[in-house]
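In: sequence plus the predicted model coming up.
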Amino acid sequence: MTLWKLVFSGPMGPLYAASETMMALENGPLSVSLFEREEDETEGWIELLYAAEPDAEAVRETAGLSNDYPAICEPLPEEDWVKLSQSGLPPVIAGRFALHGSHDAAPEGKIAILIEAGPAFGTGHHGTTRGCLIAFDALLDGGFEPDSVLDVGTGTGALAIAARLALPHAEILASDIDPDAVEESARNAEKNGAADIDFFAADGFDHVKLVAKTFDLVFANILARPLIDLAPAIGRALHDGSVAILSGLLESQADEVSAAYLALGLHIERQDPLEGWSTLVVRRI
C-alpha cells in the first residue's frame, strides 16, 4: 500500500494546536508527528500520514492552519512508515522510567517499558506521555504508594504498564474508547510482563467496572475538552488523599482545564511544560 505524507510548516504555536486537533479525529491520519527546527525552535513542521492521497486544503481547514503554512503532499515508497518513522527515535527517559522500541536496548538502571510504534497514541515521544511519567516519578519519590490505579484513555498502555512495573501489588485498570487501542495496549502489557492489567473499552467512566469506584491514582492523558467534560467523573473517582495526573492539554489550555477541577474543590499543581504541552497534578485533600 502506498502511503501519502502531507507536511505543513511554519511557526510552532498553531502547529501544536493543529497536532492536537488531528490526533483527536476519529477517522484522521494514520500518524501525526511534530518537529521543531534545530536552528529556531519557534519554527517547525507537522507531518501527517494517510492511506490515500488527502485533500491538502480540506486538511488545512480542519487543522485550523492559515495559508501562511505551505503544504507539501507526496506519495511514499511502500514501507511501514508508521513504524519506520519511529525506528530511529532514542529511548525516552522520564525519571526512573525509560520507554524504548525493540531497535534499542533497555536502558540500564531504569524501569524499561517496551512500546513499539502503532495505531494507538502514547509511545512516550510526545510531551504529554513523558510529562505524566515525570509527574508519576515525582509522586513515587515523595513516598506516594497507590494501591489502585486507573488509566483513562490508555492508548498504548504505557502509563498503566509503568504503574504495574513500579507498583507490583497495586490493582491496575485501564480503559480506552477505541477497542483497537485496548487490544494493542493488552499486547504491549504482555510484552512487558504486565499481562494482569485489566484493560477494557469504555467511553469515559461509562462502564460497570467504574461505577461508584474510587482510586488512589488516576491517569488521564487525553485532550483538553474531554478533560473538562470528565472533570466531575474524575473528581468522583478520587477519595481523600487521591491524585489524578492529567495531560493532553496545550500550555495555553492549562488555565481552562484547571478551572474545571478547582471548581470541584480539588487542589492543582502544575508541572513544567514540555514541548508546549502541560501536565496537571490534581489532589483531593
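Out: Sure, I can see it.

In: contacts, neighbours, all on C-alpha from now
Out: OK.

In: element containing Arg187?
Out: helix 179-191 (DSSP states H and E).

In: and that helix, what does it pack against?
Out: The contact analysis (3 or more CA pairs under 8 Å, 6 or more residues apart in numbering; DSSP states H and E) places helix 179-191 against strand 198-201.

In: next one for the comparison:
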Amino acid sequence: MIKIYSPASIGNVGVGFDVLGAAIAPIDGSFLGDTVTILPSKKFNLINKGTFSNQLPIDVNNNIVWKCWDYFCSFLKKNLPITIILEKNMPIGSGLGSSACSVVASIIAMNMYFNNPIQKTELLLLMGKLEGKISGSIHYDNVAPCFLGGLQLIINNNGIICQRLPIFKNWLWTIAWPGIKVKTADARTALPLQYSKDICIEHSRYLAGFIHSLYTKQPELASKLMNDVIAEPYRIKLLPNFLKTRQEIQKIGAIGCGISGSGPTIFSISDNLQTAKNIKKWLKKNYLKTHQGFVHICKIDTIGTRKIG
C-alpha cells in the first residue's frame, strides 16, 4: 500500500497569469488537498471518498483518476491492475487546483507503487497533459507547485518546465472559498481574445518587477506590484462582491489580494498573524455563501506532493 498527499495551490498568484503558481499549507497543520491510496488488486477498482466525493462523475471513465490510470498504463504499455482510493477533499471548480491535486497525487502514487519507472521531468509533462484534458489547454501553474512545492515560475522552454522562486517566509496567505463553483472553461471564456499594447507592457512591468523584488528581498515592493491586469478585470463578475471584499480586507491590513486561479477562491496576503486572523474572521462572515465554504490562513507549502502512508 502507498498513500500520497498533494496540496492545494494558487494559480496565477495574481500578477503571473498562467506562469506563476504557489502550493499552500494551512498553518494549523491540517491538510488542504487530495490524497490517493494504491492497493494491490486483480483488476482496476476506483473508490471515491472524502468531503467532496459527491462532486465527482458517476461514470468512472469520466473520473480524472481513471484517466490518469489509463494514461499511465498507455505510457508504460502495460495493464496495471490496482485499487485506487481517492479522498477528494478539494472542491471542484474552486480555483485551488482541485484537478491538479487529483492528477498529481494519482500519477505520483502509481509511479511510486511501481518503483518509479518515469523520471521527474517526464512526470510533470504527463501531469500537464492530463490537466490540459480538463481545462482545454496545457498549463503548469497548478500541477508544478502541487508536485514540487513552493512558488514556481513556469518557463516551459529549453527542456525546463519550471523553476522555484524565492518567497517571503513571514507572508501569510489567507484563502477563502465561498462554497460556489466557477468552471475553468467559463473563466477563460470571460477573457478577451486580444489585449492592447499598453496592457501587455503594464503586465510585463508588474510581473518582471514582482520577480525582481523577490530576488532582491523587497516585500513591500513585491506586494505593491501584485496587480492582475490580464484576468481579474474580466473575472470580477464571476465572484461575489470581489471589489468590495478587497476594499474591506485592505482596510483590515491586507498588503495584497487577488483571485486564486479561475476563482471563486480569493487570497489575501498579510505580514503578521493578528491581521491574518482579523481577515479570516471578516471573510468567514461576509464572503462565504454556503455552509461548505471555508477560510484558511496558510503559508507556502515548500514540500509539495509527499508520501504519508
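Out: Sure thing, it's come through. Note that the coordinates shown come from a computational prediction; the quantities given were computed from them, not determined experimentally.

In: TM-score of the superposition?
Out: Overlay of the two chains. TM-score (TM-score structural alignment, normalised by the length of structure 1): 0.29; 146 aligned residues with a CA RMSD of 6.6 Å.

In: would you agree Glu269 of structure 1 falls within a helix?
Out: No - assignment of Glu269 of structure 1 by DSSP: H, G, I helix; E, B strand; the rest coil gives strand, placing it outside any helix.

In: list the contacts of it.
Out: Remark: with contacts taken as CA atoms under 8 Å, 6 or more residues apart in numbering, Glu269 of structure 1 is in contact with Leu280, Val281, Val282.

In: now with 6 Å, please.
Out: By CA atoms under 6 Å, 6 or more residues apart in numbering, the contact set of Glu269 of structure 1 is Leu280, Val281.

In: quickly note the distance from it to Leu246 of structure 1.
Out: 10 Å (CA to CA, to the nearest Å).

In: over to Glu36 of structure 1?
Out: Relative to Leu246 of structure 1, and taking CA to CA, Glu36 of structure 1 is found at 24 Å.

In: show me which of these two is the more surrounded one.
Out: Leu246 (28 against 18; other CA atoms under 10 Å).

In: tell me the first helix or strand C-terminal of the helix or strand the more buried one falls within.
Out: Element membership for Leu246 of structure 1 (DSSP H and E) is strand 238-250. On the C-terminal side of strand 238-250 of structure 1, the nearest following helix or strand under DSSP H and E is helix 254-262.

In: need the contact partners of that next one.
Out: Against helix 254-262 of structure 1 from outside (CA under 6 Å, 6+ apart): Ile228.

In: now it against strand 238-250, angle please.
Out: Interaxial angle of helix 254-262 of structure 1 relative to strand 238-250 (axes from the mean of the first three to the mean of the last three CA atoms, to 10 degrees): 160 degrees.

In: what segments of the stretch 101-250 of structure 1 are strands?
Out: Assigned by DSSP state E, counting those that start in this stretch, the strands in the stretch 101-250 of structure 1 fall at 111-114, 148-152, 171-176, 198-201, 215-221, 238-250.

In: quick one on the thing from earlier: list residues touching both of Glu269 and Leu246 of structure 1?
Out: Between them, Glu269 of structure 1 and Leu246 share the contacting residues Leu280, judged by CA under 6 Å, 6+ apart.

In: packing partners for the strand holding Leu246 of structure 1?
Out: strand 215-221, strand 277-283 (3 or more CA pairs under 6 Å, 6 or more residues apart in numbering; DSSP states H and E).

In: switch the cut-off to 8 Å
Out: Partner elements for strand 238-250 of structure 1 (3+ CA pairs under 8 Å, 6+ apart): helix 127-141, strand 215-221, helix 224-229, strand 277-283.

In: what are the buried residues along that strand?
Out: Judged by neighbour count (16 or more other CA atoms under 10 Å), strand 238-250 of structure 1 contains these buried residues: Leu238, His239, Ser242, Val243, Ala244, Ile245, Leu246, Ser247, Gly248, Leu249, Leu250.

In: tell me the first helix or strand C-terminal of the helix or strand that Thr245 of structure 2 is a member of.
Out: Element membership of Thr245 of structure 2 [criterion: DSSP H and E] is helix 242-252. Using DSSP H and E, the helix or strand that follows helix 242-252 of structure 2 in sequence is strand 256-259.

In: now do whatever helix or strand comes next after that next one against helix 242-252, angle only.
Out: Following strand 256-259 of structure 2 in sequence order, the next helix or strand is strand 266-270 (DSSP H and E). Here strand 266-270 of structure 2 runs at an angle of 20 degrees relative to helix 242-252 (the same axes, to 10 degrees).

In: so where do the helices sit in the stretch 51-200 of structure 2?
Out: Assigned by DSSP state H, counting those that start in this stretch, the stretch 51-200 of structure 2 shows helices spanning 64-76, 98-113, 120-135, 143-148, 184-189, 197-215.

In: and Thr121 of structure 2, how far is that from His212 of structure 2?
Out: For Thr121 of structure 2, the distance to His212 of structure 2 - CA to CA - is 26 Å.

In: actually Trp69 of structure 2, not the one I typed
Out: 40 Å.

In: now swap in Ser6 of structure 2 and tell me
Out: 29 Å.

In: what's the answer for Ala144 of structure 2, then?
Out: 21 Å.

In: looking at these two, which is more packed in?
Out: Neighbours of Ala144 of structure 2 and His212, each counted by other CA under 10 Å, are more numerous for Ala144; the result is 32 against 14.

In: hang on, the more buried one packs against Ile10?
Out: No - counting by CA atoms under 8 Å, Ala144 of structure 2 stays clear of Ile10, with 11.0 Å between them.

In: okay, and the common contacts of these two?
Out: Gly21.

In: to what extent is Ala260 of structure 1 buried, counted in neighbours?
Out: For Ala260 of structure 1, using other CA under 10 Å, the count is 17.

In: thinking again about what came up before, would you reformat the helices and strands packed on strand 238-250 of structure 1 as a markdown table and include mean neighbour count and distance to Leu165 of structure 1?
Out: Formatted as a markdown table, these follow (neighbours: other CA atoms under 10 Å; distance: least, CA to CA, whole Å):
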| stretch | mean neighbour count | distance to Leu165 of structure 1 |
| --- | --- | --- |
| helix 127-141 | 21 | 12 |
| strand 215-221 | 25 | 15 |
| helix 224-229 | 17 | 26 |
| strand 277-283 | 24 | 21 |
